[in-house]
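*Asks:* Sequence and predicted structure below; questions after.
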Amino acid sequence: MKKLTGGYSLRRPVLHEVSITVNPGEMVGLIGLNGAGKSTAIKHILGLMVPQSGEVRIAGVTLEENRDRYRSSSAYVPEQPSLFPNLTVKEHLEWTAMAYDLNKGSAIARMDELAQTFRMSEAMNALPDTLSKGMKQKVMLMNALLVSPPLLIIDEPFLGLDPLAIRGLLTSLEEVRAGGSAILLSSHILPALERRANRLVVLHRGRIIAEGSPQAVKLQAGCTEPDSTLDDAFEELVAAAEGGTLRA
């Protein structure tokens, strides 16, 4: 995403010249208050909204240049699970493997690995209506991780997951990142991003107010104490953006 301005209205754009780069093998955390523009940025990346200015490229192409390549180069996990009511967990994974033209043998082996990682082996033949919200979220994550596309976009992945599932997710994301995929992860759970993300982008009212490694963002916020956290830095950055001043 390069100098993207966009939103729902030409008169009142939500995003203002926002540039976000996610390199292969890198996890970038997208953070901000509700209404900061995170969801709008994701919708532009997914091609669901047309930029007013600027551009979005995935795997080197824009949506207009090569629609098929653009769409097949990313996978998206929304905050709210959305599953087909008449497909079992296993059938969801099989459908995804077919849609992305994955090797059948490799896909089956990967399905088994993901089922064990997320403790879903006994639920593979279950329908969505019989699953809890957390289990539905696991199904969404399993489908995205099965594909391991060039770009993986995940919106609030930790909501509804139990501690073991969170650990399994983070382990799986490390594997995906090691395999060369780029990961854009939007979350309010800042401690997890502080430990795992290579870089952070802090959005506030549609503008980037800080970016860089977790340590660099803390320094930009003036949080230099050894025990300062990313939560502390985020609070300082928002306060400064709303008219306060960064602490010395």
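*Replies:* Received the coordinates, thanks. Nothing here was measured: the structure is a model prediction, and the numbers come from that model. Numbers count the residues shown, from 1 in each chain.
*Asks:* can we go C-alpha only for contacts and neighbour counts from here?
*Replies:* Noted.
*Asks:* so who does Asp162 touch?
*Replies:* With contact set as C-alpha atoms under 8 Å, 6 or more residues apart in numbering, Asp162 has these partners: Gly134.
*Asks:* ugh, typo on my part, it should be Leu173
*Replies:* Neighbouring residues of Leu173 by C-alpha under 8 Å, 6+ apart: Leu145.
*Asks:* Mind checking what helix or strand follows the helix or strand hosting it in sequence?
*Replies:* Assessed by DSSP states H and E, Leu173 sits inside helix 163-178. Counting by DSSP H and E, the element after helix 163-178 in chain order, helix or strand, is strand 182-186.
*Asks:* another structure for you, compare them:
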Amino acid sequence: MDSILRIEGLYGGYFPHKPVLKNVTFDVRQGEMVGLIGLNGAGKSTTIKHILGLLQPQKGEIRVRGLTLKEDPEPYRSAFAFVPESPELYEELTIREHLELTARAYGLKEAEWERRMERLLGTFRMKEKLGSFSGHLSKGMKQKVMIMNAFLVEPPLYIIDEPFLGLDPLGIRSLLDLMVEMKRQGASFLISSHILSTIERYCDRFVVLHQGEIAAQGPLEQILEAAGLRQGTLDDAFCRLVAGGGSPA
């Protein structure tokens, strides 16, 4: 399978000569879900910020659909959608205006984004809130708006940071079902989450970050092997790896 996202030898962080990330290398292939997991401070958010272009690599490179951000910024950025951990919305815009703004930014035709919008509103039970301003929404509803904005544009790659925080059980199920559907259509996902039991069921491969380095990566069987386990869950392997019981890979 072709790599939609490729990170090669990435060193980076917030201060020169003090990298948080050290030689991080992994990819996300077409039609694949990859779980990015680690303790708080392991480097997950720093990795995502480098992919988004909010931080510049100190060494190494990041390619989305074969392009670096410097080579061609517009197709690089338009190839993915990002759902942050904390929803960030414009208080003076309604839900509909947020979705329309996103659609116009990505160059979607009105008939197409209207059709997609209606479907997403139904999926997340938000039709009655379409005219509401974001300042009047609960945190969970704001998160649903962020998710709808990402899925409205149907990019090749979704980058999702802690997607389940603030969502009610039906919202979580709706999101998971939507992710599975888009994956079947060929979309790729990089998902950062602490809810290991959930991503174990849905992700094809995993990248375990620990203190800015990759402690293990691959399907569950390889993660277990790296942790020195013959069998078990992702949680079992993760705890063993970050507690120092596994060997770096």
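*Replies:* Good, I have the coordinates. Only a predicted model underlies this, so the values are computations on that prediction, with no experimental measurement involved.
*Asks:* now what about the TM-score between them?
*Replies:* The TM-score (TM-score structural alignment, normalised by the length of structure 1) is 0.94; 241 aligned residues with a C-alpha RMSD of 1.2 Å.
*Asks:* All the strands of structure 1, residue numbers only.
*Replies:* Along structure 1, the segments classed as strands by DSSP state E run 2-6, 15-18, 27-31, 53-55, 74-77, 151-155, 182-186, 199-204, 207-212.
*Asks:* how about TSV for those strands, with distance to Val61 of structure 1 added?
*Replies:* Formatted as TSV, those follow (distance: least, C-alpha to C-alpha, whole Å):
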stretch	distance to Val61 of structure 1
strand 2-6	13
strand 15-18	18
strand 27-31	20
strand 53-55	10
strand 74-77	12
strand 151-155	13
strand 182-186	15
strand 199-204	22
strand 207-212	24
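*Asks:* who wins for proximity to Ala123 of structure 1 among those strands?
*Replies:* Nearest to Ala123 of structure 1, of all the strands of structure 1, is strand 74-77, at 19.7 Å by C-alpha to C-alpha.
*Asks:* what does that closest one correspond to over in structure 2?
*Replies:* Aligned using TM-score structural alignment, strand 74-77 of structure 1 spans residues 80-83 in structure 2.
*Asks:* which outside residues touch stretch 107-114 of structure 1?
*Replies:* When contacts are defined by C-alpha under 8 Å, 6+ apart, stretch 107-114 of structure 1 is touched by residues Leu93, Ala97, Met120, Ser121, Met142, Leu146.
*Asks:* What lines up with the first one in structure 2?
*Replies:* In other words, Leu93 of structure 1. Under the alignment (TM-score structural alignment), Leu93 of structure 1 pairs with Leu99 of structure 2.
*Asks:* measure the closest residue to its match other than its chain neighbours to Ala215 of structure 2 for me?
*Replies:* Of all residues not flanking Leu99 of structure 2 in the chain, Asn149 sits nearest, at 5.7 Å (C-alpha to C-alpha, 6 or more residues apart in numbering). Computed as C-alpha to C-alpha, to the nearest Å, the Asn149 of structure 2 to Ala215 of structure 2 distance reads 33 Å.
*Asks:* coming back round to it: surely the residue nearest to Leu99 of structure 2 touches Ile95?
*Replies:* No - look at Asn149 of structure 2 against Ile95 with C-alpha atoms under 8 Å: they stay out of range, at 9.5 Å.
*Asks:* For structure 2, just list every one of the helices.
*Replies:* With DSSP state H as the criterion, structure 2 has helices at 44-52, 73-78, 95-105, 110-123, 139-152, 169-184, 196-202, 220-226, 234-242.
*Asks:* Can you say which of those is packed in most?
*Replies:* Most buried of those by mean neighbour count (mean count of other C-alpha atoms under 10 Å) is helix 139-152; its value is a mean of 22.
*Asks:* I'd like to know which elements that one is packed against.
*Replies:* strand 80-83, helix 95-105, helix 110-123 (3 or more C-alpha pairs under 8 Å, 6 or more residues apart in numbering; DSSP states H and E).
*Asks:* Can you find the partner of the residue nearest to Leu99 of structure 2 in structure 1?
*Replies:* Mapped onto structure 1 by TM-score structural alignment, Asn149 of structure 2 lines up with Asn143.
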